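K.L.:
coordinates only, no sequence provided:
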């Protein structure tokens, strides 16, 4: 048995905060709420947060800036981030993924959809936390993939560089690297990558995969402009060329 996950709602609309707080509390989660970035940071300083529901349009700092700040905080690499927004612009979706969000929900939304997205993200970001009160989340078998001096621990969801330093990956980056490293030498198109990482229920878009690849390259390639591990195959997709053990 594990403690219920703690969700932080960041939205300047009091009605939305109250609605989500009431609903998620009823589903067994611990819930905190904040109206702006300052209140969000205060909550993060006081307690451990497993997932942040983050509104894009906020007074002062917007959701993009707050997501960047979240990812820069020590110990927050595994905290899930789901963007909430009243805008459905495809560019906003891509930017949200680029700054570290794990998912994106447009307003108005169905509460059941929010719940499903939360549980999906928690299963990926917090494998040792129960996503439903009273139910143990399944743990990975502990598979470790080694390639060109790198070490990808699937059980711990950790990536270590050849020099032993740990590289912080977002959920999307980790899932993408794991999928590619499990299929070395095989060209995977965007549809296959979406199916193998997030699944069709996420309604991902092609450019989101491109954005995730670009971010991943910046973390694992000596020269991201001339990648040696994750290579593009023009008109098809991507292939992992690292020497996998």
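P.N.:
Structure received. All figures in this text were calculated on a predicted structure; none of them were measured in a lab. Numbering: from 1, shown residues only.

K.L.:
for the rest of this, base every contact and every neighbour count on C-alpha atoms.
P.N.:
Fine.

K.L.:
residue ranges of the helices in this protein, please?
P.N.:
14-26, 37-46, 63-72, 90-98, 111-125, 171-181, 190-196, 206-220 (DSSP state H).

K.L.:
who are the packing partners of the first one?
P.N.:
Contacts of helix 14-26 with other secondary structure elements, assessed using 3 or more C-alpha pairs under 8 Å, 6 or more residues apart in numbering; DSSP states H and E, are made with strand 6-10, strand 30-34, helix 111-125.

K.L.:
here's the one I want to compare it with:
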């Protein structure tokens, strides 16, 4: 079955160019010109991935990303941000809002398709498919859900993979490079700084259950998941 990609972009020419490239790559293209149209499209048919422009009329792409990460229907959909903003702080803001990757304009459709395939591989691979329980957390791999005790934990796709890797490799310290290799698949598109952003997001996810201290920083080395103080 073809992957469904939702393009959220207010410029018709760019939307059509991307849609043409997606169809040529064997994917189905859904289109929306603003945040409201995007949410209606998702409600009608959930896409496998969202291409989201930073600058949208009314509600920005950044704000829409935050909304989508809070809603159950769209929480686990991978998001790639399309942006003319190349500064590091802008990229970090996008990642912290729940974006899984970003492509800086102007971009080639070949690069964009490569990014889409890489994110889809990471989000829909076999990692995280088992059952594991540790430190008050339980991962139900077949259902792709996380529980703190009996309470479901809302979690994004990248944080899920990161938590699954940590819980299946507890007490061992991993560098940022090692985490990129194991969790992101060694993608050349992902920077080491991305790991720090997702670690913060994972801790924030676990904070309501006072389990954020399970993800520990080892100064000068990296991170580990540990049930020991």
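P.N.:
Cool, the structure landed. Computed from a prediction, not measured in an experiment: that's the story for all the values here.

K.L.:
need the TM-score between these chains.
P.N.:
The TM-score (TM-score structural alignment, normalised by the length of the second structure) is 0.90; 227 aligned residues with a C-alpha RMSD of 2.0 Å.

K.L.:
which of the helices and strands packed on helix 14-26 of the first structure is buried the deepest?
P.N.:
Of all those, strand 6-10 has the most neighbours on average by mean count of other C-alpha atoms under 10 Å, namely a mean of 24.

K.L.:
what span of the second structure is it aligned with?
P.N.:
Strand 6-10 of the first structure corresponds to residues 4-8 of the second structure when matched by TM-score structural alignment.

K.L.:
quick check: that stretch compared with the first structure, mean distance?
P.N.:
Its aligned residues in the first structure lie a mean 0.8 Å from stretch 4-8 of the second structure after superposition (mean C-alpha distance after the TM-score superposition for the first structure).

K.L.:
got a list of contacts for that stretch?
P.N.:
Residues outside stretch 4-8 of the second structure that contact it (C-alpha atoms under 8 Å, 6 or more residues apart in numbering): 15, 18-19, 22, 27-35, 38, 47-53.

K.L.:
what do you get for stretch 175-189 of the first structure?
P.N.:
145, 152, 154, 193, 196-198, 212-213, 216, 233, 236-244.

K.L.:
against the second structure, where does that stretch fall?
P.N.:
With TM-score structural alignment as the criterion, stretch 175-189 of the first structure aligns to 161-175.

K.L.:
quick one: what's aligned to residue 114 of the first structure in the second structure?
P.N.:
So, by TM-score structural alignment, residue 114 of the first structure is matched to residue 112.

K.L.:
one more: residue 218 of the first structure?
P.N.:
Under TM-score structural alignment, residue 218 of the first structure pairs with residue 204 in the second structure.

K.L.:
for the residue nearest to that match when sequence neighbours are not counted, give me its contacts.
P.N.:
Counting by C-alpha to C-alpha, 6 or more residues apart in numbering, residue 212 is the residue found nearest to residue 204 of the second structure once chain neighbours are left out, at 6.9 Å. Contact analysis of residue 212 of the second structure by C-alpha under 8 Å, 6+ apart lists 202, 203, 204, 205, 206.

K.L.:
what sits against the first one?
P.N.:
If I follow you right, that is residue 202 of the second structure. 155, 159, 163, 212.

K.L.:
and the second one, by the same measure?
P.N.:
Going by C-alpha under 8 Å, 6+ apart, residue 203 of the second structure touches 211, 212, 213, 215.

K.L.:
same thing with the last one?
P.N.:
Contacts here follow C-alpha under 8 Å, 6+ apart; on that basis residue 206 of the second structure touches 153, 212.

K.L.:
quick one: contacts for the residue nearest the centre of the second structure?
P.N.:
By C-alpha atoms, centre = their mean, the second structure has its centre lying nearest to residue 100, at 3.3 Å. Residues in contact with residue 100 of the second structure (C-alpha under 8 Å, 6+ apart) are 78, 79, 80, 119, 158.

K.L.:
without its sequence neighbours, what residue ends up closest to the first one?
P.N.:
Which is residue 78 of the second structure. residue 49 (5.0 Å).

K.L.:
translate that neighbour into the numbering of the first structure.
P.N.:
Aligned counterpart of residue 49 of the second structure in the first structure: residue 51 (TM-score structural alignment).

K.L.:
quick one: neighbours of that match, just the number.
P.N.:
25 (other C-alpha atoms under 10 Å).

K.L.:
check residue 37 of the second structure too.
P.N.:
Residue 37 of the second structure, neighbours per other C-alpha under 10 Å, totals 13.

K.L.:
against residue 58 of the first structure, how distant is the residue mapped onto it from the first structure?
P.N.:
When the first structure is aligned by TM-score structural alignment, the residue opposite residue 37 of the second structure is residue 39. Distance check for residue 39 of the first structure against residue 58 of the first structure: by C-alpha to C-alpha, to the nearest Å, it reads 12 Å.

K.L.:
ok, now residue 221 of the first structure?
P.N.:
35 Å.

K.L.:
give me the more crowded residue out of the two.
P.N.:
More crowded of residue 221 of the first structure and residue 58, by other C-alpha under 10 Å: residue 58, with 19 against 14.

K.L.:
quick check: the more buried one touching residue 11?
P.N.:
Yes: when contacts are counted by C-alpha atoms under 8 Å, residue 58 of the first structure is listed as touching residue 11 (7.0 Å).
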